[in-house]
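**Q** what's the 3D shape of this:
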Amino acid sequence: MKRTLAIGDIHGGLKGLKQLLARIDSKEDDQLIFLGDYVDGWSESAQVIQYLMEFSKRQECIFIKGNHDVWCEDWLREEKAPAVWQQHGGKGTIASYKDFSKSEKKAHLKFFEAMPLFHIDDQDRLFIHAGFTSMHGVAHETYEENFYFDRTLWEMALVADRFVQKNAFNYPNRLKHYHEIFIGHTPTLNFNETEPMKALNVWNVDTGAAFTGPLSAIDIDSKTVIQSDTVQSLYPYEKGRNKN
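**A** Here you go, the predicted model:
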């Protein structure tokens, strides 16, 4: 049977990515939906992008754009390196590109530029890096930045999950537009969890691969979780990135 798997934030951890994909053991008709933040963290950000570009030639993939990807894209296009980016992994990402040619960097830029900000499948399941704020869904979002920076969607789902039953009158309007929502951006480590978390119809698949957690994938139908080892253990001489 064809599977669709959502994959959390990679943050330059190529070793974790390769290990996870080997454990997924994807078949030709499987679809992999990556939830963004491919760069900034461990030392192989540019190498992650190169690997994913090659991997997508033989596997159906959708690459959602995250906030760290926006920063890297801007740097590749205009060599902009704002302090906030450098402080949260950008410095290491720039270093990872030292052996890449201009043409290779240009190809990476095109890869970033082609990334959608969200994806909605034929069962009204939304895949997005962070969230959105419009009560009318992503199509009515006023600020594009919310797609890759917003945390209020997840925060709201966490709080409401305690008090709201499915189809209740007070079920949050923002969530009613989609059967399920799959996000990254906010590490589940913040809530002392190392596996994907569910709150109402929102699944958070960022299990903190940038820090002390594993890289995770979830089969969106069966809800089977597949994980790498903790990515930190694969880069024992590195520190990862600062939280943001």
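
**Q** from here on, contacts and neighbour counts on C-alpha atoms
**A** Fine.

**Q** quick one, strands of this protein?
**A** Along the chain, the segments classed as strands by DSSP state E run 4-7, 31-34, 60-63, 118-120, 125-128, 180-183, 197-199, 202-204, 214-219, 225-230.

**Q** okay if I get the ones you listed as a markdown table plus mean neighbour count and distance to residue 155?
**A** Shown next, in a markdown table, are those (neighbours: other CA atoms under 10 Å; distance: least, CA to CA, whole Å):
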| stretch | mean neighbour count | distance to residue 155 |
| --- | --- | --- |
| strand 4-7 | 24 | 20 |
| strand 31-34 | 22 | 21 |
| strand 60-63 | 20 | 24 |
| strand 118-120 | 18 | 19 |
| strand 125-128 | 24 | 15 |
| strand 180-183 | 25 | 12 |
| strand 197-199 | 17 | 9 |
| strand 202-204 | 23 | 10 |
| strand 214-219 | 27 | 21 |
| strand 225-230 | 20 | 22 |
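
**Q** Second input sequence below; structure requested for side-by-side comparison:
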Amino acid sequence: MHYVISDIHGQITEFKNLLEKIDFDGIRDKMIIAGDVLDRGNYGIELIKYIEPYIETGSMKILMGNHEMFCLNYLDGKLDDFTYKLFGGAGTIKSLNKMTKESKENLYIFLKNLPIYEEIRTKYGETVVTHSGLSANCIIFNKDKTINVVKSIEAAADINLYDFLLSDDIHRMEEYDLNRLDKFLIVGHVPVMNLNDDESNHIYRATGYMCIDTGASFVEKGGAVSCYCVEADEQIYL
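**A** Okay, the predicted model is just below:
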């Protein structure tokens, strides 16, 4: 089976329990993690370490989210403690302070090389998984006037990766433009409780894309750890 999950935010126990619930097999199954493994929760670094063996065997892949970018900027000295804590990085900072210089350098290299999207096949056809979606000011068109999703993502990331990872523009795009996407999109980044009219934690489905960030770090607001099963076209909740 193939699964997609996003915005786990350091919820390592819940993530392990979810893997147990879906009977995840590192040989048989595949999982794409669409960014934001880090921050908000206290065990983002530990979660990456837990996932690393799955990455090495090819059964899991982490994409870059804005919180991985925050951590990179913190390690780079571009983000100070106070600001990073405001962004939800307090738990991550505690973990980093326990790491050796070499371990932090290895983490930096790992985060720096995270891909920003992954292409898969779903019932919706050719599909692109990415953290935030699209940037409205960087849309690339095909000759037939459809929107080239991959080229638009690559161009936005090349111009300003930070802004791209923070963008929520896809949720404000006109229906006309969403109908012109040449590939379906699966995104995270914005908790679905902020998108669904009933403020539920059900995945948000719209023309041309779906959002699967079910608010793992916002349990008090009805959020939950969950993953999307590609074959079943359904969200599985812990």
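
**Q** how about the strands of structure 1, which one is nearest residue 109 of structure 1?
**A** The minimum distance between residue 109 of structure 1 and those falls on strand 60-63, with 13.5 Å, by CA to CA.

**Q** Quick check: residue 234 of structure 1 touching residue 12?
**A** No - using CA atoms under 8 Å as the test, residue 234 of structure 1 is too far from residue 12 to be in contact (11.8 Å).

**Q** possible to save the strands of structure 1 as TSV with distance to residue 191 of structure 1?
**A** Formatted as TSV, these follow (distance: least, CA to CA, whole Å):
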stretch	distance to residue 191 of structure 1
strand 4-7	19
strand 31-34	22
strand 60-63	26
strand 118-120	25
strand 125-128	20
strand 180-183	15
strand 197-199	9
strand 202-204	11
strand 214-219	15
strand 225-230	17
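
**Q** which residue packs closest to residue 35 of structure 2, ignoring adjacent ones?
**A** Spatial nearest neighbour of residue 35 of structure 2, chain neighbours left out: residue 65 (3.9 Å); criterion: CA to CA, 6 or more residues apart in numbering.

**Q** do the same with residue 6 of structure 2
**A** Nearest residue to residue 6 of structure 2, sequence neighbours excluded (CA to CA, 6+ apart): residue 34, at 4.5 Å.

**Q** Now for that neighbour, how many residues are close by?
**A** Neighbour count of residue 34 of structure 2, defined by other CA atoms under 10 Å: 30.

**Q** Also the one 5 residues further on?
**A** Burial of residue 39 of structure 2, expressed as a neighbour count using other CA under 10 Å, amounts to 28.

**Q** Then residue 68 of structure 2?
**A** Neighbours of residue 68 of structure 2 under the rule other CA under 10 Å: 22.

**Q** Next: residue 9 of structure 1.
**A** Residue 9 of structure 1 has 30 neighbouring residues, counting by other CA under 10 Å.

**Q** Which residue ranges of structure 1 form helices?
**A** For structure 1, the helices defined by DSSP state H cover 14-24, 45-55, 67-78, 83-85, 91-96, 102-113, 146-149, 152-160, 231-234.

**Q** now, of those helices, which is deepest in the fold?
**A** helix 146-149 (a mean of 22; mean count of other CA atoms under 10 Å).
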